[in-house]
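Undergrad: pasting the structure only:
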């Protein structure tokens, strides 16, 4: 069995790891599992009044975490779970960002409406799994 390897990206990822006692990513052989990424900036700040900005930042944070694990980013993702506090406000934004970010790639996706996320100002959280190709 492969050894588990846990990582955090610098900035908000490491800050969240230290504060809340979890890792941003775990590598299980060829599989990389990414913890849910919210719409925080690199300092960890969230704008509770900007759902579009949070969706954009969540997509960027997924890229940042996957790249910290040595992957390309969204191109390597095969599974997505998104959690939406306001499905009406954020669903189409996620669809649009997915089409723009990975136009020729369609990972499986589970989209879940929730009443609240871990941090009070979080409006979106995106969790992914990716495949780390071995050369």
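TA: Done, it's in. All values derive from a computational prediction rather than experimental measurement.
Undergrad: Going by C-alpha atoms from here, please, whenever you check contacts or count neighbours.
TA: Fine.
Undergrad: what about the helix or strand in which residue 79 is found, distance to the chain center?
TA: Using DSSP states H and E, residue 79 sits in strand 77-84. Remark: strand 77-84 is offset 8 Å from the chain centroid, using CA atoms, centre = their mean, to the nearest Å.
Undergrad: Put this next to the first one:
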């Protein structure tokens, strides 16, 4: 019985301290109104869309990149020509290099480099072939590798595509 009372008192005391702590945080976060406007340091939140191959992207229904503030989301790049035809068919390494060449064009459009990439996700229909050539990424990422995932998939948008690479970027001010 004494143990139950002690546990009940301990729980009540913990709850009381937590509530008091929350109240202190609320008081500390209370804003004071002033008559002078405060300049916002927040980046522009209006989405900026970019199309690398406008006709192909319109036909498939996507934008290759969208920038909101300092963050850029880049759709998966595949190995294709300007008309949307697959290139380097059957050649994983060349398809990967073609993906990175397109991704670099998008990064350059926004004044970024691969050093600004914070997430890279690779989708491949042949993981073993990708692993054979994945070391090429060290030529792309000279400072550090981004976070990301490598995913084996059954198929991509067009049967000849063996790899697709998407990215998230944080542009430094």
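TA: Arrived safely, thanks for sending. From a predicted model like this one, the values you see are computed outputs, not experimental measurements.
Undergrad: What's the TM-score once they're superposed?
TA: The TM-score (TM-score structural alignment, normalised by the length of structure 1) is 0.87; 129 aligned residues with a CA RMSD of 1.6 Å.
Undergrad: if we can go back for a sec, in structure 2, what range does the strand holding residue 79 of structure 1 match?
TA: Here strand 77-84 of structure 1 aligns to structure 2 at residues 117-124, judged by TM-score structural alignment.
Undergrad: how big's the offset between the matching stretch and structure 1?
TA: With mean CA distance after the TM-score superposition for structure 1, stretch 117-124 of structure 2 departs from structure 1 by a mean of 0.4 Å once superposed.
Undergrad: what residue of structure 1 matches up with residue 148 of structure 2?
TA: By TM-score structural alignment, residue 148 of structure 2 lines up with residue 109.
Undergrad: whoops, residue 61 of structure 2 was the one
TA: For residue 61 of structure 2, the residue aligned by TM-score structural alignment is residue 21.
Undergrad: where does residue 9 of structure 1 fall, helix, sheet strand or coil?
TA: Here residue 9 of structure 1 is recorded as coil under DSSP: H, G, I helix; E, B strand; the rest coil.
Undergrad: so it makes contact with residue 64?
TA: Yes. Contact criterion CA atoms under 8 Å: residue 9 of structure 1 and residue 64 qualify, at 6.9 Å.
Undergrad: quick one on the thing from earlier: now do the match of residue 148 of structure 2 against residue 2 of structure 1, distance only.
TA: 27 Å (CA to CA, to the nearest Å).
Undergrad: More neighbours: which of these two?
TA: residue 109 (13 against 8; other CA atoms under 10 Å).
Undergrad: What segments of structure 1 are helices?
TA: Ranges of helices in structure 1, per DSSP state H, are 12-20, 51-68, 87-101.
Undergrad: give me every residue that touches residue 149 of structure 2.
TA: 120-122 (CA atoms under 8 Å, 6 or more residues apart in numbering).
Undergrad: and which of these is nearest to residue 155 of structure 2?
TA: When the contacts of residue 149 of structure 2 are compared for distance to residue 155 of structure 2 (CA to CA), residue 122 wins out at 12.9 Å.
Undergrad: what about that closest one, how many neighbours?
TA: Residue 122 of structure 2: 20 neighbours (other CA under 10 Å).
Undergrad: you'd agree it is up against residue 163?
TA: Yes. Proximity of residue 122 of structure 2 to residue 163 meets the contact threshold set by CA under 8 Å, at 7.0 Å.
Undergrad: Can I get the contacts of residue 149 of structure 2 in a markdown table including distance to residue 5 of structure 2?
TA: Listed next are the contacts of residue 149 of structure 2 as a markdown table, based on distance: CA to CA, whole Å:
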| residue | distance to residue 5 of structure 2 |
| --- | --- |
| 120 | 54 |
| 121 | 54 |
| 122 | 56 |
